[in-house]
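# Quick one, what's the 3D model for this:
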Amino acid sequence: MDSLKFYRNPEARKVTGKFMIILIIGIIAIGLASFIIAKNISKTLINQNAVILSNILEGKKDTDIIKNFYEKGSSEEISKAKEFLSSYGYDENITLDSDEIVQGILKNMLLIFIPILVVFLVILYFCFVKELKRIYIKINEIVESTGAMSNGEFREIDGDYKEGEMALLISSLNYMGDRVNNSIELLRYDKEKLKDFLSDISHQLKTPLASLVMFNDLLRENENMPYEDRVKFLDKSEEQLGRMEWLIMNLLKVGRIEANAIRFEKEKQPLKETIELAISSLLQESKKKDQELIVEGEVNAEVIHDKEWLAEALSNIIKNAIEHTDIGGKVKIQVNKGPLITKIYIKDNGRGISEELQKKIFKRFYKGENSSNPKSIGIGLSLSKSIIEEMDGEIKLISEEGKGSTFIVSFFN
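Modelled structure (predicted):
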C-alpha cells in the first residue's frame, strides 16, 4: 500500500496528527524542564561561588578554599557570603544572558534531549504506521475477498494473526465465506436441477398429450367411425389421462418433499399395518400375473415412521417388483428386527438388474429398459427414496441378472 493511499484513511491522518502534537508538547516540556534545571544549577553555582569567594577574601587556608569546590557550604556560610557578594551585584537575580556557564549547560541539555525525543517519537511513529499499514493491507484483502462473495468466488483469507480480534474477524469471515460459497453453489445446483426437472416433466407430458390430441382428432374427424373403434380410442384416451394424472400427482409429491413442504407425522408404530396398506392396492395386479405375494418375518416390529408416506414408498417398490417379475413369480416382503436396525426386504425372482443399471435405478424419470408397463414413467423409485430418506431411513438395492432383485429399507430402532 503506497503512502498516498495510506494517508487517505482518516485514522492514519488522525494518528499522524496526534504524534505531531505529542512531539510539540514533548519539545516544549523538555525546554521548560531544561530551563528549570539550568536555573537550579545557576542558583547552586552562585551559592558555591559565594562561599569560595568569601573564604578567599577572608584569607582562609588554601585547603579550606579547595574543599568548598566539592562540598556544599552551610546555610549560615552561604547567607553571609551572599550578603558580601550582593554589594558587587553578584546574586541570584543575575539573568541567564549574563551567565555564560549556565547558558552552555542549557544549550547542551536542549541539544541532547530534544533530538533524543524526536528520534524516539519518529521511530515509534514509523513502527506504528508500519503495523497500521499491515492491518490496512489485510483489511483491503478482506474487502476484495468479501466483495467476491456475491459471485460465489470468495477466497480464503490467509491471516498471520494467531489471536486477538483480527484473528477472530478473519476466522469468522472465512467461515462465512465458505457458507456463502456453498450456498451459491447449492443454488446453482438447484437451478440446474430445476431446469432438468422441468425438461423431464415436459418430455413426460409430451407423449400422453400428443396421444390425446391424436385420439381427439380421429374421433372428431371420423363421425362414422365404428362403435368398437370409438370405444377403443376412448379407452386409450382414458389410459393416457390416468398416466398424466399419476405423473402430476407424484411430481407434486416429489416437489413438496424436496421443498420441505411436507410435515411427516412420525411416531413409533408397528410395520404390519403400514405393509398391509402398501400392498392393498397391488393385490389385484399380483393376481392378474398369478404371482405369490408373501409377507413374513417380524412384521410387528416398531420403528419411527409416518404410516401413510412409508406405505406410499413401499407400494412403489413392491409395484416395481411385481412389474419386473414374470407370470407365476414370487414377491416376498420380509421384516428382520436387529438390536439397532430394523430392515424390510422386498425380494423378487424376476429378471434382475445389471450392475450398470443399478446406479440409475433411483434417478428420477429413469425407466428400465425391460419395463413392461406402458404407464411406467420412472418416478416411483425416486419418490420412494426421497420419502425414506426424509424419515431418516436408507434404501439400497442388491440384484443380479437372472436371479431377481432385493430392495432393503433400513431404519434405526
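# Only C-alpha atoms from now on, for both contacts and neighbour counts.
Will do.
# gap between stretch 215-227 and the chain center?
In terms of C-alpha atoms, centre = their mean, to the nearest Å, the centre of stretch 215-227 is found 64 Å from the chain centre.
# same question but for stretch 363-381, I mixed them up
Using C-alpha atoms, centre = their mean, the distance from the centre of stretch 363-381 to the centre of the chain it belongs to is 40 Å.
# Show me the longest helix that occurs in this protein.
With secondary structure taken from DSSP state H, the chain has its longest helix at helix 165-221.
# how about this one, so we can line them up?
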Amino acid sequence: MSGMSKIKKFKWYMIPLISLILLNTAVITKEYFSYKDETLRLGSILAEKQQSEMTLEEAEIVLEKYGYIKDNASSTYREVIKSTIFMLVSSSVVYLVIAVSLKRQEKEIENKYNYVIEDIECTLNALKDGSYNPSESEFRNLAGSECHLSIARLETLIDSLYSSISVVKEKAENDKRETKDVVTDISHQLKTPLAAIKSTYELMENGKLSSDERKELETLMGFQIAALEKLILSLVNISRLESGMIDIKLTEGNLFDSVLEAVNGIWLKADEKNISIDFDDCGEDKLPTIMCDKKWLSEAFVNILDNAIKYSDENMNISIHIMKLNAMVRIEFKDQGSGISDEEKHSIFKRFYRGNNSSSVEGSGVGLYLARRIISEHNGTIMVKDNVVDGKKKGSIFVVHLPIIQ
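Next up, the predicted model:
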C-alpha cells in the first residue's frame, strides 16, 4: 500500500472516531446541564434561597439532606463527566499527534515524488539531448520503495520511447548516408556523358573538319544527348518512386498488353543488333487477369529487355515465356548474353550497380533497380538465374512473379 493510500485510510478511520466522541460529549454535556439546572432549582426551593445564590455543590447537599439524591450519586456523575472530558482531551491529543504524523508523512511522500518528477525531467532532457543511457537511469535507485511498481512501469515506457527514438535517429542517419551516396552516384553518372558531350563539342569547334566528319560528330553527340536524357529520366523516375510522388494505380488489366507494349518499345534497339524477340504468350485469351498499372509495368519490362539487349551479342535471341501458376503468373525473360556471376546475382538490382563485365557496355545501373521497385509496387518479385543450354551457361533468365486475381 502506498503512503498516500495509508494517509487516506487513517483519515477515514479518524472521522467516525471523532464523530462518535463529539456525539457522546454533546449528549453528556446536555444531560449535565439538565441535571445542574434541576438540582439548583430544587435546592433553592428547599433552602428557600434564590437559585442564583447557590452553587451546584450546595444544592446537592440540600437535596441529599432531604433524601432526593442517593449517596455518592452526584460524585459518581461528576466522575463520569470528568472521565468524559478527559477522554475528549486525550482523543484530541491523539488525533493531533496522528494528524502531525500524517502531515509529516505527506511531506516525505511529496518530497519523494518531487524527486521522481525531477528525475523524469532530467531523463526527458537527456532523451532530447541524445545523452540518455538506460543503464544509468536514476529510477533503479527507487527499487523497494512504495512507488516502485509505478516507477517501474514509467521506466519501461521511457526505455520504450528511447528505443523508438533510437530507431528513428538511426533511420535518419541511414537516410542521410544514402542521400549522400545518391548525390555522389548521380554526380558520377552525369559526369561521364557530360564529359563525352563536351569532348565532342570541342572537336566540332575545329574549323578544319570535313562535312562528313562534322556530320559524324553531330550524330555521335545526338546519341550522347539521348543517353543523357534517358539517364536523367530514369533518375527522375527513381526519385519520384522513392519519395512517393508517383502513385502507381493498380487496376484490373491483361498482362498481354503490358508485355506487348514493352516489346514494341524496345524493338528498334533490338533490331539494330539483329536480335530477335520471341513472345510465347500461350494465347492472349488464356493469360490471367492481374492488378497492374499498365504504363509502369511496361516500363519495368522495357528495362529488363533493354538490359538483355545491351549484354547480348548480335544475331542472338531473347524469348519471353509466361506460365500461369496457382496464385501467381510467372514471366521469364531469357537471353543469350554474357551472363551474371553468382557473386553478382544479389547486387544487380541495387541502384547504380554495374557488373564487372559492363565496362564496355553503355548504361547507368538504374534500369534493373527501377524494374525491381516497380514490380515490388505491384506486390511481385523479380530474380535472376543462369540460362543453361546443353549443360553450359548461356546468358541469364530474369523471372518475374505477379499475383493474379482469383
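# Once they're superposed, tell me the TM-score.
After superposition, the two chains reach a TM-score (TM-score structural alignment, normalised by the length of the second structure) of 0.70; 358 aligned residues with a C-alpha RMSD of 4.8 Å.
# got the buried residues for the helix or strand that comes right after the longest helix of the first structure?
Where DSSP states H and E defines the elements, the next helix or strand beyond helix 165-221 of the first structure is helix 227-258. Within helix 227-258 of the first structure, the residues that qualify as buried are 230, 233-234, 236-237, 239-241, 243-244, 246-247, 251, 253-254, 257, counting by 16 or more other C-alpha atoms under 10 Å.
# corresponding residues in the second structure for helix 227-258 of the first structure?
Helix 227-258 of the first structure lines up with residues 211-242 of the second structure when matched by TM-score structural alignment.
# Alignment lookup: residue 412 of the first structure to the second structure.
In the second structure, the residue paired with residue 412 of the first structure is residue 403, using TM-score structural alignment.
# Contacts only, for that match.
Listed by C-alpha atoms under 8 Å, 6 or more residues apart in numbering, the contact set of residue 403 of the second structure reads 290, 291, 327, 328, 329, 379, 380.
# A strand includes it, no?
Yes. Counting by DSSP: H, G, I helix; E, B strand; the rest coil, residue 403 of the second structure is found in a strand.
# And the helices in the stretch 1-150 of the second structure?
Using DSSP state H, counting those that start in this stretch, the helices found in the stretch 1-150 of the second structure span residues 3-46, 56-65, 73-129, 148-204.
# any idea how far residue 258 of the first structure is from the equivalent of residue 172 of the second structure over in the first structure?
In the first structure, the residue matched to residue 172 of the second structure (TM-score structural alignment) is residue 187. Here the criterion is C-alpha to C-alpha, to the nearest Å. By it, residue 187 of the first structure lies 14 Å from residue 258 of the first structure.
# Over to residue 126 of the first structure?
Separation of residue 126 of the first structure from residue 258 of the first structure (C-alpha to C-alpha) stands at 59 Å.
# Counterpart of residue 334 of the first structure over in the second structure?
In the second structure, residue 334 of the first structure lands on residue 321 (TM-score structural alignment).
# In a strand, its match, correct?
Yes. Under three-state DSSP, residue 321 of the second structure sits within a strand.
# Now which residue in the first structure aligns to residue 274 of the second structure?
Under the alignment (TM-score structural alignment), residue 274 of the second structure maps onto residue 290 of the first structure.
# so its match sits right up against residue 326, yeah?
No. Between residue 290 of the first structure and residue 326 there is no contact under C-alpha atoms under 8 Å: 9.1 Å.
# that older thread, tell me how many other residues surround the match of residue 334 of the first structure.
15 (other C-alpha atoms under 10 Å).
# Tell me who's in contact with the closest residue to the match of residue 274 of the second structure other than its chain neighbours.
Closest residue to residue 290 of the first structure apart from its sequence neighbours, by C-alpha to C-alpha, 6 or more residues apart in numbering: residue 328 at 4.9 Å. Contacts for residue 328 of the first structure (C-alpha under 8 Å, 6+ apart) come out as 289, 290, 291, 292.
# Just list the residues touching the first one, thanks.
By that I understand residue 289 of the first structure. 326, 327, 328.
# In strands, which of these appear?
Judged by DSSP state E, strands contain none of the contacts of residue 289 of the first structure.
# now, which of the residues you listed sits nearest residue 10 of the first structure?
residue 326 (83.0 Å; C-alpha to C-alpha).
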